[in-house]
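> sequence plus predicted model, see below.
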Amino acid sequence: MQTSFLHPLRLSPGDDLRVALQHALRDVGVQAAFVVQGMGSLSVAQLRYAGAQEATALHGDLEILTLAGSLSPDGAHLHMSVANARGEVFGGHVAPGCMVRTTAEIVLALLPEHRFSREIDPRTGFAELVIRHANDGA
């Protein structure tokens, strides 16, 4: 049995990047995936910078340089770097509201034999990734 496989997808103008990736995970029927890479363009990027409590909105013609992270039914943990029309680069956690401008081309590594969840880790105080085999009890 194949334990993982790559799944390419293309998002369209107006799609919310984070929401579309969550829907893609549900649509393919797995409970664990990694975003291997992504590129494309955004009209709005919502990035939460390291240590910040809230996301910062960047507007304009933005190019996705990198996109990576994990996807679980409990949520996504995504990091992205984008460049504006002047070539300035910004990066951070992907928040809802990153709107695709022309396209986003993304490769997911689907892990059907695993189940990801996000649970509070008392050491960090954050909902962190928990990795289980799909046939393990909760």
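Structure received. None of the values given here were measured: they were computed from a predicted structure. Numbering: from 1, shown residues only.
> C-alpha from now on. contacts and neighbour counts both.
OK.
> show me what counts as buried in stretch 92-104.
By neighbour count on 16 or more other Cα atoms under 10 Å, the buried set for stretch 92-104 is 92, 93, 94, 95, 97, 98, 99, 100, 101, 102, 103, 104.
> ok, now stretch 53-66?
Neighbour-count burial for stretch 53-66 flags 55, 58, 61, 62, 63, 64, 65, 66 (criterion: 16+ other Cα under 10 Å).
> in addition, the following structure is provided for comparison:
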Amino acid sequence: MKYKKFENTIIARIDKGEDIVEQVKNIALKENIKLASIQALGAINDFTVGVFKTKEKKYYANEFKGDYEIVSLTGTINTMNGEYYSHMHLSAGNDQGEVFGGHLNKAIVSATCEMVIQVINGQVDRYFDEEIGLNLLKL
């Protein structure tokens, strides 16, 4: 992974074999990012996305292997209890044009991933909401 910072914007290239989730964390920790938005595109060959079942308050994971293009990767970097926290969603399409997606748990790059991280001056923490069963923004 390589990246360059331009004022409050980071342009990153995540390389073949690297996990997008891990590399976002590496950048955020190295740059001490407390709040940011993320967008990306690229190619992946092994990814896991989840769907939150609200009645059960539980995530269910779906794993995919093969050739996929990232149609959309969007998310946030913020904090929970003052520590790094990210929340990303991914949609990826196969060679038949079928798209699968959800809450991003893992995505291994097969060629490249081009990412833009827009750093926001400030900090928004999260807290666990018992009723919803998720870590929500504390605003």
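On my side now, so go ahead. Only a predicted model underlies this, so the values are computations on that prediction, with no experimental measurement involved.
> how alike are these chains, TM-score-wise?
Remark: TM-score between the superposed chains equals 0.82 [TM-score structural alignment, normalised by the length of the first structure]; 125 aligned residues with a Cα RMSD of 1.7 Å.
> let me know the closest of the buried residues of stretch 53-66 of the first structure to residue 41 of the first structure.
Residue 41 of the first structure has its nearest neighbour among those in residue 63, at 4.4 Å by Cα to Cα.
> counterpart of that closest one over in the second structure?
With TM-score structural alignment as the criterion, residue 63 of the first structure lines up with residue 69 in the second structure.
> residue 14 of the first structure too?
In the second structure, residue 14 of the first structure lands on residue 17 (TM-score structural alignment).
> likewise residue 26 of the first structure?
That one, residue 26 of the first structure, aligns with residue 29 by TM-score structural alignment.
> tell me which element the closest residue to its match other than its chain neighbours is part of?
Nearest residue to residue 29 of the second structure, sequence neighbours excluded (Cα to Cα, 6 or more residues apart in numbering): residue 84, at 7.3 Å. Here residue 84 of the second structure sits within strand 83-93, counting by DSSP states H and E.
> grab the most central residue of the first structure for me.
The C-alpha lying nearest the average C-alpha coordinate of the first structure belongs to residue 78 (Cα atoms, centre = their mean; 3.8 Å).
> that residue reaches residue 91, doesn't it?
No: taking Cα atoms under 8 Å as the definition, residue 78 of the first structure is not a contact partner of residue 91, at 10.7 Å.
> pull the longest strand from the second structure.
If you go by DSSP state E, the second structure has its longest strand at strand 58-80.
> and that one, what other elements does it pack with?
On a contact count with 3 or more Cα pairs under 8 Å, 6 or more residues apart in numbering; DSSP states H and E, strand 58-80 of the second structure meets strand 36-53, strand 83-93, strand 125-129.
> closest one to residue 2 of the second structure among these?
Residue 2 of the second structure sits nearest to strand 36-53 of all these, at 14.3 Å, using Cα to Cα.
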